[in-house]
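S.K.: build me a structure from this.
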Amino acid sequence: MRRFARTLGTAALAVAVVAGTAGWASGDTQAAVTGPPPGTAAWRADTVSGRPLPDPATAAPGEVARFFAGLEEGARRELLHRHPLVVGNLDGAPVSLRYEANRLAAAATGEARYASLAAPDRQVLAFDPRGRGQVAEVFGDLEHAAHVAVIVPGSDNDATAYDGRRTPHTGPAGMARSLREAAGGAAAVIAWTGYTTPVGVGLDAAHGRLAQAGAVRLARFTAGLDAVGAPDPALFCHSYGSVVCGLAARHTDAADLVVLGSPGMRAENCAALRTGARVWAARGPSDWIADIPNVAFGGIGHGTDPTSPAFGARRVPAADVQGHTGYFTPGTQSLAAFTSIAKGEVR
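M.R.: A predicted model of the protein is given here:
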């Protein structure tokens, strides 16, 4: 009975902390954007040379890749122009075709906040304007890279704020650019804001609901990379993004799973992730995430601290990291370690 009371009290503390008693900002409840991309109904009604098109909701990325491999260039381009939102978000479709489709889709929204994504030098691998918007951008040459890294961000990230002003080397794009610059041509880095993230640090951030929806999308995204011949990726998962990665781990072919500033991965230890990936964890000395109780009760809380010895992850040095978002700052021990992981130098 005493043990139950202590557990209940700890869970209540977790809810109180998340609700704002430790100086956190409370967040609004978000509706997860799920399912196939906008324009799917028109895509399903279309054909090419009398052949039905692969259903974005049910066709595996490998099936999509085989479908496009069997098309002539003219047919590919017809589909690109008729259905840019579908082609741009269709995991398994040719990378260069998706870039072009997403430039068209971003421009077609007519919204100033998305105009920069339509620039000819952007390599946008996914763009979905529904809700707060989702976006994935490639830094480097994904089609020929020997190594691939994917940044999976946490709360307050979406397409509407993706190109907004931020402290250097933070946010999904800033982290991706920093890692890409450090790795040079050895790795392509993808900033993946491909799920509905929590807003603020309220109950959404303490719950696994949005992470569960995000994990499905991340697993499909990594399957799409595999379908186009990209190397098995290293996933770099920040904050709530580490919850997404923890739930997706068993469904991806990631070579490395790196969590930083993590509140937990909804797993008791590395073995519970059921992944063949190497698992790494980093937490800086001034990261406020350390104040979050590592509990899991009634759907609230994300469980064991991944940096604890009990979890069993490899530790990433982070003694010089400042705050919750400083892990990709040039010159830090963490960025140096991330670079080695991204380049496949660590075994």
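S.K.: make it CA atoms for all contacts and neighbour counts henceforth
M.R.: Noted.
S.K.: need the single longest helix in the chain, by residues.
M.R.: The helix that spans the most residues within the chain, counting by DSSP state H, is helix 209-227.
S.K.: helices and strands around it, which ones?
M.R.: helix 61-69, helix 240-248 (3 or more Cα pairs under 8 Å, 6 or more residues apart in numbering; DSSP states H and E).
S.K.: what's downstream of the last one, the next helix or strand?
M.R.: Reading on from helix 240-248 to the C-terminus, the next helix or strand found by DSSP states H and E is strand 256-260.
S.K.: go on, the first one?
M.R.: Tracing the chain C-terminally past helix 61-69 and defining elements by DSSP H and E, one meets helix 73-82 next.
S.K.: list the buried residues in that following helix.
M.R.: For helix 73-82, the buried set under the neighbour-count rule, 16 or more other Cα atoms under 10 Å, comprises 76, 77, 79, 80.
S.K.: distance to residue 342 added to these, as JSON lines?
M.R.: Compiled in JSON lines, the buried residues of helix 73-82 are given as follows (distance: Cα to Cα, whole Å):
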{"residue": "76", "distance to residue 342": "33"}
{"residue": "77", "distance to residue 342": "34"}
{"residue": "79", "distance to residue 342": "34"}
{"residue": "80", "distance to residue 342": "32"}
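S.K.: please give the structure of this sequence too, so both can be compared:
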Amino acid sequence: MRRYARTVVAFALATSVVTGTAGWVSGDAQQALTGPPPGTTSWRADRVLGAELPDPEQAPAEVAAFFDGLSERERQLLLVRHPSVVGNLDGAPLELRYRANSLSLATAEDPRYRSLAAPGRQILAFDPRGRGQVAEVFGDLRSAHRVSVVVPGSDNDAGTFDRANDVYGTPAGMAKSLHAEAGPGTAVIAWTGYTTPVGVGVDAATGRLAEAGAGRLTRFVEGLTADGLPEPAVFCHSYGSVVCGLAAHRLSATDLVVLGSPGMRADDVDGLRTRATVWAAKDPTDWIDDVPSVRFAGLGHGPDPTDPAFGARRIPAGDARGHTGYFAPGTDSLRAFAAIARGAATEEGAAR
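M.R.: Model prediction:
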């Protein structure tokens, strides 16, 4: 009977979305950005080193091996000639990527990106195509013993990456807050490296953009480990948890932490097929609780990860507020996130 009722709710959801009668359907359809970095055509044609350069779509481990064999002069030559490729090339040395993206941002014409070019910012990826994608590092990534990656949800791109309003709902704000709480020996990456939904419409209710994002997230993390960095803990907010759920079976991560999740496109933790420890948080005032925890006809993302039947370790979030309050200083959720980021969390330290 319960399964029948859930199917009826799902069918009503699907019908309202398709017919456009649901009041919450207000998003614009987005075209997922896929494929290699901007400038790849010129990179592929360049013989400045006397041979073909590695294809940007090669495995990050192969890219890392290529750069390991270059002299510093050769690395700098490629950086100057192809900053947009080097800055977004998973597997390339992070120090080289920082410099390449600094160069790209210094010449960017779009005023939305001026703040990203400020001195001292560690921009690990910058792609101005479409709505723009960016990744920024907080802390010393090279010396960190523990690394975390924050994957945001809808309405995030390079232009809204560190907007002044709703600070702890922004990718940069979440990552900066987590790093401040986690402390020395940690580094946190705010990763807006996929095309997110705009508004709460069909894109947010389906897995189309998440599928594309899952591939990009997997490759990004492969690039980190190929560059000698430790496997990260991955924190996935809202629609970002759909991305993480679809990536889970191929994502090298110590932990998967979902917060404000509409579902992970899996029936339970076993369905994720991951060796990472899976954690889930949802505060009682989060509007995501009103989203049906169903999946039908391609719409919806499945069970609530905080449901005990899902099998994730529960993170306390009773004092967080709303959909974007999980990383606010002083909250139980942020303290728990920081313990995970430090590798100090235990099953006994989180509600099951």
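S.K.: TM-score for this pair?
M.R.: The TM-score (TM-score structural alignment, normalised by the length of the first structure) is 0.95; 346 aligned residues with a Cα RMSD of 2.0 Å.
S.K.: thinking again about what came up before, and the helices and strands packed on helix 209-227 of the first structure, which is most packed in?
M.R.: Highest mean neighbour count among those (mean count of other Cα atoms under 10 Å): helix 240-248, with a mean of 29.
S.K.: and that helix, how far from the second structure on average?
M.R.: Its match in the second structure and helix 240-248 of the first structure itself, once the structures are fitted together, sit a mean 0.2 Å apart by mean Cα distance after the TM-score superposition for the first structure.
S.K.: now the residue nearest the centre of the second structure. Nearest residue, chain neighbours left out?
M.R.: With the centre of the second structure defined as its mean C-alpha position, the nearest residue by Cα atoms, centre = their mean is residue 151, 2.4 Å away. Once its chain neighbours are removed from consideration, residue 151 of the second structure has its nearest residue in residue 236; the separation is 4.8 Å (Cα to Cα, 6 or more residues apart in numbering).
S.K.: show me what contacts the one you found?
M.R.: With contacts taken as Cα atoms under 8 Å, 6 or more residues apart in numbering, residue 236 of the second structure has the following neighbours: 150, 151, 152, 153, 244, 256, 257, 258, 259.
S.K.: the residue lying closest to residue 155 of the second structure once chain neighbours are set aside: how many residues sit nearby?
M.R.: Using Cα to Cα, 6+ apart and skipping the chain neighbours, the partner closest in space to residue 155 of the second structure is residue 198 (4.9 Å). The local packing count at residue 198 of the second structure equals 19, with neighbours defined by other Cα atoms under 10 Å.
S.K.: likewise for the one 3 residues further on?
M.R.: As a burial measure, residue 201 of the second structure scores 19 neighbours (other Cα under 10 Å).
S.K.: ditto for residue 208 of the second structure
M.R.: Neighbour count for residue 208 of the second structure, taken as other Cα under 10 Å: 17.
S.K.: cool, the one 3 residues further on as well?
M.R.: Burial measure for residue 211 of the second structure: 18 neighbouring residues, criterion other Cα under 10 Å.
S.K.: likewise the one 4 residues further on?
M.R.: Residues within reach of residue 215 of the second structure, counting by other Cα under 10 Å, total 18.
S.K.: separation between residue 165 of the first structure and residue 3 of the first structure?
M.R.: Using Cα to Cα, to the nearest Å, we find residue 165 of the first structure at a distance of 47 Å from residue 3 of the first structure.
S.K.: now do residue 93 of the first structure
M.R.: Residue 93 of the first structure sits at a distance of 53 Å from residue 3 of the first structure (criterion: Cα to Cα).
S.K.: residue 271 of the first structure now?
M.R.: On the measure of Cα to Cα, residue 271 of the first structure and residue 3 of the first structure end up 26 Å apart.
S.K.: neighbour count winner among these two?
M.R.: When residue 271 of the first structure and residue 3 are compared on other Cα under 10 Å, the one with more neighbours turns out to be residue 271, at 13 against 8.
S.K.: before we move on, the earlier item: of all the helices and strands packed on helix 209-227 of the first structure, which lies closest to residue 304 of the first structure?
M.R.: Taking Cα to Cα as the criterion, helix 240-248 is the member of these that comes nearest to residue 304 of the first structure, at 11.2 Å.
S.K.: ok, back up a step: the strand or helix carrying the residue nearest to residue 151 of the second structure versus helix 208-226: what angle between them?
M.R.: Secondary structure assignment for residue 236 of the second structure, by DSSP H and E: strand 233-237. Between strand 233-237 of the second structure and helix 208-226, the angle comes out at 160 degrees (axes from the mean of the first three to the mean of the last three Cα atoms, to 10 degrees).
S.K.: what sits closest to residue 105 of the second structure if chain neighbours are left out?
M.R.: In space, residue 105 of the second structure comes closest to residue 117 once its chain neighbours are excluded; the distance is 5.5 Å by Cα to Cα, 6+ apart.
S.K.: what is the burial count for that neighbour?
M.R.: Using other Cα under 10 Å as the criterion, residue 117 of the second structure is surrounded by 18 other residues.
S.K.: same deal with residue 15 of the second structure?
M.R.: By the measure other Cα under 10 Å, the count of residues near residue 15 of the second structure is 15.
S.K.: try residue 131 of the first structure
M.R.: Other residues within reach of residue 131 of the first structure by the criterion other Cα under 10 Å amount to 14.
S.K.: pull the contacting residues for the residue of the second structure sitting at the aligned position of it.
M.R.: Taking TM-score structural alignment for the superposition, residue 131 of the first structure sits opposite residue 130 in the second structure. Contacts were defined as Cα under 8 Å, 6+ apart; by that measure residue 130 of the second structure touches residue 33.
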